[in-house]
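1. Need coordinates for the below:
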Amino acid sequence: MKRHFALGLLTASALAGAWLSAMSPADPSAPRAPRATYDVVEKTIPELAAAIRTGEVTSQELVRAYLARIEAYDHQGPALNAILTLNPKALADAEALDRERAARGPRGPLHGIPIILKDNYDTGDMPTTAASIALKGSIPERDGFQVRKLRDAGAVILGKSNLHEFARGITTISTLGGQTRNPYDPTRNPGGSSGGTGAAIAANFAAAGMGTDTCGSIRYPSAHNSLVGLRPTMGLSSRSGIVPLALSQDVGGPLARTVTDVAIVLDATAGADPDDPVTSRSAGKIPPSYTTSLDRDGLRGARLGVFMPLFGTAPEDQRAGSVVRTAVQAMEQRGAQTVDVRLDGLPSEGEISLIRLEFKFNLNAYLAKTPRAPVKSLAEIVDKGLFHPSLEQAFRRSNEVATLDSDEYRALQAKQAQLRDTLIKTMDDQHVVALVYPTLRRTAAKLGEPQTGGNCAASASTGLPAITVPAGFADDGMPVGVEFLGRPFSEPDLLKLAYAFEQATHRRRPPSLTPALTP
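-> Got it, this is the predicted structure:
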């Protein structure tokens, strides 16, 4: 496995080095950019688009700038190890988009903007591996639905990021990519399973990124990396062309440094897909643009439920909890009304998750539709030992599941439906637009230690949408996220609340270990 891991590292670093040989820093501790035409650090998508429009920068130059940062910080300096594969056509794609803009104008706000994908999104021109040696070199026949939508909007797919292997964990370690590190403290995990995307966007390796969330996997990396992350309503965005973990809970969505950027990416990726029938639920529920919901005064008069069961009571919960309580006070200062909401008997993730039961069947169906995949089933992966050692028990337990036609499966489905109904009724009874709570009750754990304190199930097990936004930093220096949970297809409300809080507080700050490159 070490041999495969080394090859995985080579994919991104060798490509970046080949493109940027003239850019490579002589001293890794003091990286230098090849030219100081445009500093991409913390630039929003509207700022990047405006700079392209005025001629201050081209899309090609943006690609080069982000590649220089990847070269400087992904395998040097803090060695974040966030990127699995770079798109060898990224510069050519950017050049074509620059020519198209000059000839016909921009397609929209994402025209020429570099985006990173979690490597469980199908790409017809790059491997899609779920960060596993089992799928090393596997190239799907076509892009996944959301990837096609991004390309149609003019985005440049810069590359693909590491993830917790097959998305089956929350600390981002894999046989192909190894351990991704947190840019705020490389001795800690970046969250998961979309931790490669989280670390990359926090370190300004691209304008925004895509992740997936089966139970926290967009929101945890966002919280741990001082990002905004949206888990959309089940049915708002297609899952076709995404390596599945458990389709009853899987969704794909954006991670970005600002709420505005999340809204722009959501505009491009939301919508019905015949290959994912659940998206038929979105008919008539998608606004012309989610950016119209963004209102600096959006907290004024909003009634919010402070969801007390998810704050925790253990002493270890107070570090993040105190940051979120301060965030709630800031919401009140901006005109929000809050009410404490308590709910007895809230099930834990382990008591309600369908991941163990569904994984084998969903993965096997995906592999059956991926003729170039080097393996054909979870059983083959298990038999050949093609998994990270930490996943052996989970993979073997999933492989032992004989059928989904079982009392256990039906009972868990019923529990999830009951929780969904209970949460919606609670919001209705309390007359609140959203529930508010810590994304996780604990900050990022040290590498090699388990990550505890997650609050993923309220959204993941119900299909309800949730957005996390930077709440601040704990006394250990690590980022903390505050999460808003809403009713089905209430993304406009959630974006409005998150934007108003973001603009009032500006709690995000970039990692000090990945500064602007010195010209």
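
2. For the rest of this, base every contact and every neighbour count on C-alpha atoms.
-> Noted.

3. Of all the residues in the lengthiest helix in the chain, which ones are buried?
-> Scanning the chain for the longest helix, with DSSP state H as the assignment, gives helix 407-430. With burial defined by 16 or more other Cα atoms under 10 Å, the residues of helix 407-430 counted as buried are 409, 412-413, 415-416, 419-420, 423-424, 426-427, 430.

4. Repeat that for stretch 288-295.
-> For stretch 288-295, by 16+ other Cα under 10 Å, it's 290-291, 293-295.

5. what's the following helix or strand after the longest helix of the chain?
-> Read in the C-terminal direction, the helix or strand following helix 407-430 is strand 434-438, with elements assigned using DSSP states H and E.

6. Determine the set of other helices and strands touching the helix or strand that that next one is followed by.
-> The C-terminal neighbour of strand 434-438 among helices and strands, as given by DSSP H and E, is helix 457-460. Under the contact criterion of 3 or more Cα pairs under 8 Å, 6 or more residues apart in numbering; DSSP states H and E, the helices and strands touching helix 457-460 comprise an empty set.

7. who's in contact with helix 457-460?
-> Residues external to helix 457-460 that are found in contact with it (Cα atoms under 8 Å, 6 or more residues apart in numbering): 213-216, 231, 249-250, 348-349, 352-353, 419-420, 464-466, 485.

8. With stretch 352-365 instead?
-> Residues lying outside stretch 352-365 but in contact with it, judged by Cα under 8 Å, 6+ apart, are 243-249, 376-378, 394, 397-399, 401, 404, 409, 412-413, 415-416, 457, 461.

9. To check against the first, give me the structure of this:
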Amino acid sequence: MTEITKVSILRRNDQPHRMTKFNTLIIYLVLVCISSCQFEKKEPAIDLEELTIAEIHTAYTEGHYNSRHLVNAYITAIEETDDAINAISIINPDALKIAEALDEEYQRTKILRPLHGIPIIVKDNINTIGLPTTAGALALQDFIPEENAFVINKLIDAGAIIIAKSNMAEWAFSPMHTESSTEGITRNPYNTDYVPAGSSGGTAAALAANLAAVGLGTDTGNSIRGPSSHNALVGFRTTMGLISREGIVPLYLRNDVVGPMCRTVEDATRVMKVMAGIDSKDPITQNSLGKAPDNYTQYLVENGLENARIGVLRELSERDPDPEIKALFENAISDLENLGAEIIDPVVVSDFVNLSQNQWCPTFRIDLESFLATYVKKDTVKTLEDIVRIGTTSEFSRERLKLFSEINTQPDHSDKECLDAYQDEKRIAFRQAIESVMDSLNLDAIIYPSWNNRPARIDFFQEEYKGDNSQIIAPHTGQPAFTVPMGFTSNNLPAGLQFLGRMYSEPTLIKLTYSYEQGTKHRKPPSNNKR
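-> Predicted coordinates:
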């Protein structure tokens, strides 16, 4: 505002009413302040609790806030609350800049991409340009990938913003707890004396505590479904071959799957839809050609359990369960019935125990050394012996590294014995036994608790670890298995219900889990993390 304008306003105000010198001075000072004082624009207040992709996109289109506002709010939440749970390994320093570019794009096009402006937390064993990919290990603490993993490129193309990477169990060794040499121990946000499970515990704890919209984990045997179960989340282990494993630090590549960890089935479905696809660098994805629908969200059907046939696998659920978990599982069966499903109880798989035995093949050395040669490319970090030499701060990891260094994967295990779920005879036989029972009973899915026991205390995680059902079927057979919240124990710790399907039956599992989720609404955030 110019001096002439200010004076003219004063004169107009002064003529009708002979104002005092004091009032005139006040008006003048206000006008000077308006013209010269710098006022900071206030960030819009955003309630981050339980935000979904759909709600975020509605807010964007209605102008309540934009991507930059949301990213800033989540970063603030991480800075204020993550010390208590230690879920985040690094915040992306470019997240705000990426958000601003997406906001400019939306203003220009008025089109939102499928995950436009959606902040996502990525487990620290998935290659991301410009951010360390450490797998929680000292040997990789300085490794910054030159290329994104295939699935990261797909997520970015869909508009997702990598806001942070999450702590994990070192080398993904532990299904029990989440401890790394780079970041230390992650705690369960529902009770910080307890584990969030492993190895994707950082992603799980962060998502449960509402520190991002959605997240990614990897699952060799348990590591998506276990932490999701312990943190009242939805976790999808998809059919082996539906989603590329390229650019992921392996544990056992023949078992490894990357997948969504989210607070709702709908959000997990939206993320999975973007990630699925054929990748020339991961030949196993060729198996999904023609088997993946273009639109998975069409299967988000609220009455999806009506006339569904669900089998109960007592072989797993009755393995020394905690009484409270058993009660929650029985309640879940009743809920499924009340929501329209027909329950077949029990389902008996012939020779289940023998078929499930000796399915593991310790290919860590071969898979890891291949990753190091392809991506890390450092003369000082080429072999498992280099990893052992560099060392670890975790006693658990030290014992595992010692074990693996003493195993000569070949010739102790021939190529034929270490094939994937499409070629290994033992794996195929196990899957056929399960799917043949499903066919004979016309089952849509089989259910069991994701864990038969509640989360263990961090200080006693090895003694109290038991009841993990996730590692027994899906990693070996290649079948999809989804976990959804099943309720809480008396000490307010979450439990999960797992749905196992046929190969490429993700549409059916989405329909069943969405209907169960909508009919029960078990998910709730940690009370001490409400904002």
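
10. Just give the nearest non-adjacent residue to the aligned partner of H476 of the second structure in the first structure, would you?
-> With TM-score structural alignment as the criterion, H476 of the second structure lines up with S461 in the first structure. Leaving aside its sequence neighbours, S461 of the first structure sits nearest to Q416 (Cα to Cα, 6 or more residues apart in numbering; 5.5 Å).

11. now do D297 of the first structure
-> Closest residue in space to D297 of the first structure, ignoring its immediate chain neighbours: A500 at 5.8 Å, by Cα to Cα, 6+ apart.

12. cool, A394 of the first structure as well?
-> Nearest-residue entry for A394 of the first structure: R356, 7.3 Å, with adjacent residues in sequence omitted and distances by Cα to Cα, 6+ apart.

13. quick one: that neighbour from A246 of the first structure, how far?
-> If you measure R356 of the first structure against A246 of the first structure using Cα to Cα, to the nearest Å, the figure is 8 Å.

14. Neighbour count for those two, which is higher?
-> Regarding R356 of the first structure and A246, a neighbour count based on other Cα atoms under 10 Å identifies A246 as having more, with 24 against 19.

15. how about the helices in the stretch 301-450 of the second structure?
-> Along the stretch 301-450 of the second structure, counting by DSSP state H, counting those that start in this stretch, helices occupy 314-317, 323-338, 352-356, 364-371, 384-390, 395-405, 409-412, 425-440.

16. and of these, who's closest to G290 of the second structure?
-> Checking these against G290 of the second structure by Cα to Cα gives helix 425-440 as the closest, at 20.3 Å.

17. on average, how far is that closest one from the matching bit in the first structure?
-> After superposition onto the first structure, helix 425-440 of the second structure sits on average 1.8 Å from its aligned residues (mean Cα distance after the TM-score superposition for the first structure).

18. Show me how far that helix is from its chain's centre.
-> If you compare the mean C-alpha spot of helix 425-440 of the second structure with that of the full chain, they lie 28 Å apart, counting by Cα atoms, centre = their mean, to the nearest Å.

19. List of residues touching it?
-> By Cα under 8 Å, 6+ apart, the list of residues contacting helix 425-440 of the second structure from outside reads 347-350, 352, 355-356, 359, 420-422, 444-446, 476-479, 502.

20. how about stretch 152-168 of the second structure: buried residues?
-> Along stretch 152-168 of the second structure, these residues count as buried under the neighbour rule (16+ other Cα under 10 Å): 152-156, 158-168.

21. what does stretch 217-224 of the first structure give?
-> Buried residues in stretch 217-224 of the first structure, defined by neighbour count with 16+ other Cα under 10 Å: 217-224.

22. From those residues, pick the one nearest T370 of the first structure.
-> The nearest one, if we look at those relative to T370 of the first structure and count by Cα to Cα, is S217, at 23.9 Å.

23. Can you tell me what the closest one aligns to in the second structure?
-> Matched across to the second structure, S217 of the first structure falls on S223, judged by TM-score structural alignment.

24. counterpart of the residue nearest to D297 of the first structure in the second structure?
-> Matched to the second structure by TM-score structural alignment, A500 of the first structure sits across from S515.
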